[in-house]
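Colleague: Model the structure of this input:
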Amino acid sequence: MFKNPVVKDGIKALAIFLLPFLLYLNTYSPFDLDHELWRNYQKQIFDTPFSGLIYMELTYLYLICLFIIWFKNAKNKHLYGVYFIVISLLANFFTYPIPIFKGYTKSVYLLFHLCSLAYLYFNKDYYYRIRKNNQLNPANLLFIVIGLLYISSTFSVIPYKSKELNLGFITIGSYGFYDFSTFHLAVIIKIYGFIAFLTWFFSEKKWWRYAILSPILLLVNQFYNCIISDSEEDIVDEFELYQSGPFLLAILIVLLLLAQAADHQEQIRAFLKLQYQNIEHAVEQRFGKQQQNIEEKKQRLATKKDLSKAELAALKKELEEELEKLT
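Modeller: Predicted coordinates for the structure are as follows:
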């Protein structure tokens, strides 16, 4: 659609920068999303003070979009790991809002993952990219673990009614949430996204990678605000846009400057490419015409069997002059 690669990268950077704001749609929306979008769900899931269903669906939606952008631009060695996270989040996204899945969550998860992995391997492009690159590298294994942790958040591996998690050497409380399972589902998964996006930021080399700082910054602030308060009356993920505002503005300014610099470089590259094509065409025309003259003289020489010494000397001199022009 867009011939200029800087425009494509600019749209990509803007999407990465703005997608985390989608999470705040439920908080700052002028209408009640619970009533307008989910009329069939009268009870808030997880028994939490905030709208659990809408909150989690918006969280999964913006994470899915970000990871899909990453997957489309992922290096071959990260391809499988990022894909695993995408399908894990997609399975999470459709688990709660579709009642038909109720009671069959694990079966749906397994079927969805198998079908998705089958698509990845039967797609020729992805199949060869996976085969030619080692998928058992540390970063890829980390992404697979993150995908499994996203799955565990939906399967409620931790007992639902537990108020804390005892790891032996440390006990982690629920920080004002109804139980630790809710705390894990709403807060701890932010750590997974932070680790993944931080890896993406350092592995990406293009100028638009600084847009990834937007979700990283918001995830850090969201996690911090959740753990500093033990009150059950606080609204989750409400003030981070104000707290992160100055930093987000700085990131946006940097992105605009980098886009301007990238556009300038693209213009220089296009100009040099055009000049190279003009020079190449001129050289081809010059040498092509001289080569044609040489061939004509060779043909004249071949068609004349009986030439005098003077004629031979004249033809020899003409050929030498043409060869000197070529060199």
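Colleague: drop to CA atoms for contacts and neighbour counts, all remaining ones
Modeller: Noted.
Colleague: would you list every one of the helices in the stretch 201-327 of the chain?
Modeller: Secondary structure of the stretch 201-327 of the chain (DSSP state H, counting those that start in this stretch): helices at 213-227, 240-303, 309-326.
Colleague: Tabulate those helices (JSON lines), appending mean neighbour count and distance to Phe93.
Modeller: As requested, the helices of the stretch 201-327 of the chain are arranged in JSON lines below (neighbours: other Cα atoms under 10 Å; distance: least, Cα to Cα, whole Å):
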{"stretch": "helix 213-227", "mean neighbour count": "20", "distance to Phe93": "19"}
{"stretch": "helix 240-303", "mean neighbour count": "14", "distance to Phe93": "23"}
{"stretch": "helix 309-326", "mean neighbour count": "13", "distance to Phe93": "69"}
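Colleague: CSV please, covering the ones you listed and showing distance to Lys206.
Modeller: Putting the helices of the stretch 201-327 of the chain into CSV (distance: least, Cα to Cα, whole Å) gives the following:
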stretch, distance to Lys206
helix 213-227, 14
helix 240-303, 10
helix 309-326, 43
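Colleague: so which of those helices gets nearest Gly193?
Modeller: With Cα to Cα as the criterion, Gly193 lies closest to helix 213-227 of these, at 7.5 Å.
Colleague: Sequence B follows; please return its structure for comparison with A:
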Amino acid sequence: MDKQNNKLKETKSEYHKTDKKSLFVGGIVVFLIAITPFLFYTYESFPDAQVWETSLFTITTAFYDWYTFAWHFFGKFIPLYLLLLWFFTCKHWWHWIILIPISMYSFQLWGIINESNSLDELELYYIIPLMMVLVPVVYLIRAKLFNKVRGDDLKEFEEDLMVKKSIWQQIKDLFR
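Modeller: You can find the predicted model right below:
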């Protein structure tokens, strides 16, 4: 009887520790999401001039002014920040596909930091190779998971691949 009570107490204490840890981590994630409006509106504290002079430094921007630079920067940084939070806290099998918008915002942010004149124009060319790898991999993961859930065997899957289908039928099969 004592052994059962000890095991029950150990299980409860492990659950309690895990519960406290998950509450703490969840609280941090909630805080990081809650501060996003404050982070976004920090662009309003930047100067309305092309040259930013302080007692420590003097910086010039290629943008119209630092206010515009900061508006563009935080307009790309905040979605990237939220997508990264989502990616690192998501427990679903499809969370790898979130890397595509993360890479898009990363390239756009890099263009703003480099003060490129071609904002939001060339990122697609850099993202296409990533998409060519990620989309099929995520789809194969989906196919394997659904194969296990449905209990289909590989012969049935191969027979389905050998059947000639119209493009519309192939698209419909993707969503069955």
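Colleague: And the TM-score between them?
Modeller: Overall, the chain-to-chain superposition scores 0.62 on the TM-score scale (TM-score structural alignment, normalised by the length of structure 2); 130 aligned residues with a Cα RMSD of 2.9 Å.
Colleague: sorry, back to before: quick one: which of the helices of the stretch 201-327 of structure 1 is nearest Val7 of structure 1?
Modeller: Smallest distance to Val7 of structure 1 across these (Cα to Cα): 8.4 Å, for helix 240-303.
Colleague: any idea how far that closest one is from the chain center?
Modeller: From the chain centre to the centre of helix 240-303 of structure 1 is a distance of 27 Å (Cα atoms, centre = their mean, to the nearest Å).
Colleague: about what we covered before: out of the helices of the stretch 201-327 of structure 1, flag the one nearest Asn26 of structure 1.
Modeller: The stretch from those with the least distance to Asn26 of structure 1 (Cα to Cα) is helix 240-303; that distance is 13.6 Å.
Colleague: whereabouts in structure 1 does stretch 121-133 of structure 2 align?
Modeller: Aligned by TM-score structural alignment, stretch 121-133 of structure 2 falls on residues 238-250 of structure 1.
Colleague: make that stretch 79-88 of structure 2, sorry
Modeller: Stretch 79-88 of structure 2 covers residues 193-202 of structure 1 once aligned (TM-score structural alignment).
Colleague: mean distance, the matching stretch to its aligned residues in structure 2?
Modeller: Here the mean offset of stretch 193-202 of structure 1 against structure 2 after fitting is 1.4 Å, by mean Cα distance after the TM-score superposition for structure 1.
Colleague: Quick one: residues in contact with that stretch.
Modeller: For stretch 193-202 of structure 1, the external contacting residues (Cα atoms under 8 Å, 6 or more residues apart in numbering) are 63, 70, 139, 143, 146, 209-210, 212-213, 215-216, 219-220.
Colleague: can you check stretch 289-307 of structure 1 too?
Modeller: Outside stretch 289-307 of structure 1, the residues that touch it by Cα under 8 Å, 6+ apart are 315, 319, 322, 325-326.
Colleague: still on that earlier bit, could the contacts of stretch 193-202 of structure 1 be laid out in a markdown table, adding distance to Phe122 of structure 1?
Modeller: Output for those, formatted as a markdown table (distance: Cα to Cα, whole Å):
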| residue | distance to Phe122 of structure 1 |
| --- | --- |
| Leu63 | 26 |
| Trp70 | 21 |
| Ala139 | 24 |
| Phe143 | 22 |
| Ile146 | 24 |
| Arg209 | 30 |
| Tyr210 | 34 |
| Ile212 | 31 |
| Leu213 | 34 |
| Pro215 | 33 |
| Ile216 | 34 |
| Leu219 | 35 |
| Val220 | 38 |
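Colleague: and the residues you listed, which two are the farthest apart?
Modeller: Taking Cα to Cα as the measure, these span a maximum distance of 22.4 Å, between Ile146 and Tyr210.
Colleague: of these two, who's got more company?
Modeller: Under the neighbour definition other Cα atoms under 10 Å, Ile146 of structure 1 and Tyr210 were set side by side, and Ile146 has more, 23 against 20.
Colleague: nearest spatial neighbour of the more buried one, skipping sequence neighbours?
Modeller: What sits nearest to Ile146 of structure 1 in space, not counting adjacent residues and going by Cα to Cα, 6 or more residues apart in numbering, is Tyr192, at 6.0 Å.
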